[in-house]
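A.B. asks: what's the 3D shape of this:
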Amino acid sequence: MGKSISLQLKDGTRIGAYVAEPAGTPKAGLVVVQEIFGVNAHIRSVADRYAAQGYLAIAPALFDPVQPGVELGYDQEGMTKGLEYVGKLGFDRALAGVEAAAQEVQRAGKVATVGYCWGGTVSYLSAIRLGLPAISYYGGRNVQFVGEQAKAPLMFHYGLKDAHIGEADREAVRKANPTAEFHVYDADHGFNCDARGSYDAASAKLAMERSLAFLAKHVG
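C.D. replies: Next comes the predicted model:
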């Protein structure tokens, strides 16, 4: 359904991206922000699903500046490598990739972001620093940025059984963003990903419905 393209960042660096086009005129643009496992088959399928709902979806390969073409599996080796790339990249360069991707799809109209895991925090930061409406799925590092004010609408999805994100962290994020839509599910970290053991179909379906309603309201 999708195709691979190249994006140029402000500093001249080039990164790859996966683009999924909707069948008709796009409702809006959507940047799909990867987990620590890269733009793998799951992230491409997420972009495809949003394209099927009418959005011009793009998943930038944010790790490309430190390691091109990353596609990791959901195992210990994948997690170790992914965390290493996250550490090397930093959030500023991740946001530069999101910004370039947003510019690429703004021909579709307004642009929002949706991110998962580490990408959930990058998505949250996109609302703070780029002013893009953002959906954050189980962003474990969200709590690091509660001191900064978001400049766009936000939606958060969290799993109650998520060992990576405790209630105190969730509540700190909620308190810092009183106007955000905030949803908690009886599910684990990564509940949206059908390639993971923690996948929860009912929670994933409900979160997707809520996310689509959020996008319809804020970007079209």
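
A.B. asks: going by C-alpha atoms from here, please, whenever you check contacts or count neighbours.
C.D. replies: Will do.

A.B. asks: and the strands in the protein, which stretches?
C.D. replies: 2-8, 14-20, 28-33, 55-60, 111-116, 134-137, 154-159, 181-185 (DSSP state E).

A.B. asks: what inclination does the first one have with respect to strand 14-20?
C.D. replies: Between the axes of strand 2-8 and strand 14-20, defined by axes from the mean of the first three to the mean of the last three C-alpha atoms, to 10 degrees, the angle is 150 degrees.

A.B. asks: buried ones in strand 2-8?
C.D. replies: Residues of strand 2-8 classed as buried by neighbour count (16 or more other C-alpha atoms under 10 Å): 2, 7.

A.B. asks: hmm, back to that, now the strands of the chain in a markdown table, with distance to Glu104?
C.D. replies: As requested, these are arranged in a markdown table below (distance: least, C-alpha to C-alpha, whole Å):
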| stretch | distance to Glu104 |
| --- | --- |
| strand 2-8 | 8 |
| strand 14-20 | 10 |
| strand 28-33 | 9 |
| strand 55-60 | 8 |
| strand 111-116 | 10 |
| strand 134-137 | 17 |
| strand 154-159 | 22 |
| strand 181-185 | 27 |
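
A.B. asks: which stretch among those comes nearest Leu215?
C.D. replies: strand 111-116 (7.4 Å; C-alpha to C-alpha).

A.B. asks: next up, for comparison:
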Amino acid sequence: MHPGHTSVPAGDGPFPGVVVVHDAYGMTAELRRVCDHLAANGYLVHAPSLYQRGRCLRQTFASFVADQGPAYDRLEEARAALAARPDCTGRVGVMGFCLGGRFALVAAGRGMFDAAAVNYGLLPAGKQEPAELARMLSAPCPVVASYGGRDKVVDVAEVDKLRAGLERTGIPVDLKVYPEATHSFLAQYTGALGMLIRIQGMSHDPAASADAWERTFAFFAEHLGGPTPAASPSAEGGAA
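C.D. replies: As a prediction, this is how the structure comes out:
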């Protein structure tokens, strides 16, 4: 297993797997909490650390810009390692936030995973045109995606283009924009990092967060074979 954080559900399994892709802040306590939240809901989880040395940091951002490279190799390694575990059903999804949301979306479009949860994934301007999206979504898996209507990092107009591109593929898609939510609305960062996020005009939205988690668990239950969730405000969790 690639270095990172692994969360294992209670019980004997087997469980469907989820690879969680961190945001630009890397392996934070908040990301670990998200992994634990997924595990508490019946998923075998691994979040690979894409930042390990200065070289890996540069490689990660180079992979982000190019939509290819070593970061995707590490995601595939994490997927294969989860699928090979005796306590995994062999079905593995991917979930990403912000920077990680872009990685999750691109990986989902290449048939690397069985389902994808994209949370305010970064969408470089100009790459959501039909021809570009067709190339990116060459072998797409089902996608559930959540964005904020007041996101100052991701252009909502680009999200609309993404929705159209996903729907053209004919795959199951659940994409929702929360009108009052900002970028990183699932995040529950505290301390200095939480203060930095608030200064940047981003904030946690409890209602949008709870709804996004409920949609994600329902989608994963259908497409990964996970447990059927009980609709409840306690479904809320977060990551930037």
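
A.B. asks: TM between them?
C.D. replies: Here the TM-score for the pair of chains, by TM-score structural alignment, normalised by the length of the first structure, is 0.81; 193 aligned residues with a C-alpha RMSD of 2.0 Å.

A.B. asks: still on that earlier bit, so which of the strands of the first structure gets nearest Val46 of the first structure?
C.D. replies: With C-alpha to C-alpha as the criterion, Val46 of the first structure lies closest to strand 28-33 of the strands of the first structure, at 7.6 Å.

A.B. asks: packing partners for that closest one?
C.D. replies: helix 41-52, strand 55-60, helix 76-105, strand 111-116, helix 118-125 (3 or more C-alpha pairs under 8 Å, 6 or more residues apart in numbering; DSSP states H and E).

A.B. asks: just send these back as a markdown table, with mean neighbour count and distance to Val66 of the first structure too.
C.D. replies: Formatted as a markdown table, those follow (neighbours: other C-alpha atoms under 10 Å; distance: least, C-alpha to C-alpha, whole Å):
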| stretch | mean neighbour count | distance to Val66 of the first structure |
| --- | --- | --- |
| helix 41-52 | 20 | 19 |
| strand 55-60 | 31 | 14 |
| helix 76-105 | 18 | 6 |
| strand 111-116 | 28 | 20 |
| helix 118-125 | 28 | 16 |
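
A.B. asks: looking at the ones you listed, which is closest to Gln8 of the first structure?
C.D. replies: Gln8 of the first structure sits nearest to helix 76-105 of all those, at 6.7 Å, using C-alpha to C-alpha.

A.B. asks: the helix of greatest length in the second structure corresponds to what range in the first structure?
C.D. replies: Counting by DSSP state H, the longest helix found in the second structure is helix 206-224. Counting by TM-score structural alignment, helix 206-224 of the second structure lines up with residues 201-219 of the first structure.

A.B. asks: the matching stretch: how far from the chain's middle?
C.D. replies: 13 Å (C-alpha atoms, centre = their mean, to the nearest Å).

A.B. asks: same question, stretch 82-92 of the first structure
C.D. replies: 15 Å.

A.B. asks: which residues are contacting it?
C.D. replies: For stretch 82-92 of the first structure, the surrounding residues in contact (C-alpha atoms under 8 Å, 6 or more residues apart in numbering) are 36-38, 63, 65-67, 72, 122.

A.B. asks: want to throw those into CSV with distance to Phe182 of the first structure?
C.D. replies: Formatted as CSV, the contacts of stretch 82-92 of the first structure follow (distance: C-alpha to C-alpha, whole Å):
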residue, distance to Phe182 of the first structure
Ile36, 23
Phe37, 25
Gly38, 26
Phe63, 29
Pro65, 33
Val66, 33
Gln67, 34
Leu72, 29
Val122, 17
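
A.B. asks: list the buried residues for the match of helix 206-224 of the second structure?
C.D. replies: Of the residues in stretch 201-219 of the first structure, those buried (16+ other C-alpha under 10 Å) are 203-204, 207-208, 210-211, 214-215, 218-219.

A.B. asks: closest one to Gly29 of the first structure out of those residues, please.
C.D. replies: Taking C-alpha to C-alpha as the measure, Gly29 of the first structure lies nearest Val219 of those, at 8.1 Å.

A.B. asks: start to end distance for stretch 130-141 of the second structure?
C.D. replies: End-to-end distance of stretch 130-141 of the second structure (C-alpha to C-alpha, to the nearest Å): 18 Å.

A.B. asks: what lines up with Tyr50 of the first structure in the second structure?
C.D. replies: Correspondence of Tyr50 of the first structure to the second structure, assessed by TM-score structural alignment: Leu38.

A.B. asks: ok, now which ones touch the counterpart of Tyr18 of the first structure in the second structure?
C.D. replies: Using TM-score structural alignment to pair residues, one finds that Tyr18 of the first structure aligns to His5 in the second structure. Listed by C-alpha under 8 Å, 6+ apart, the contact set of His5 of the second structure reads 32, 35, 46-49.
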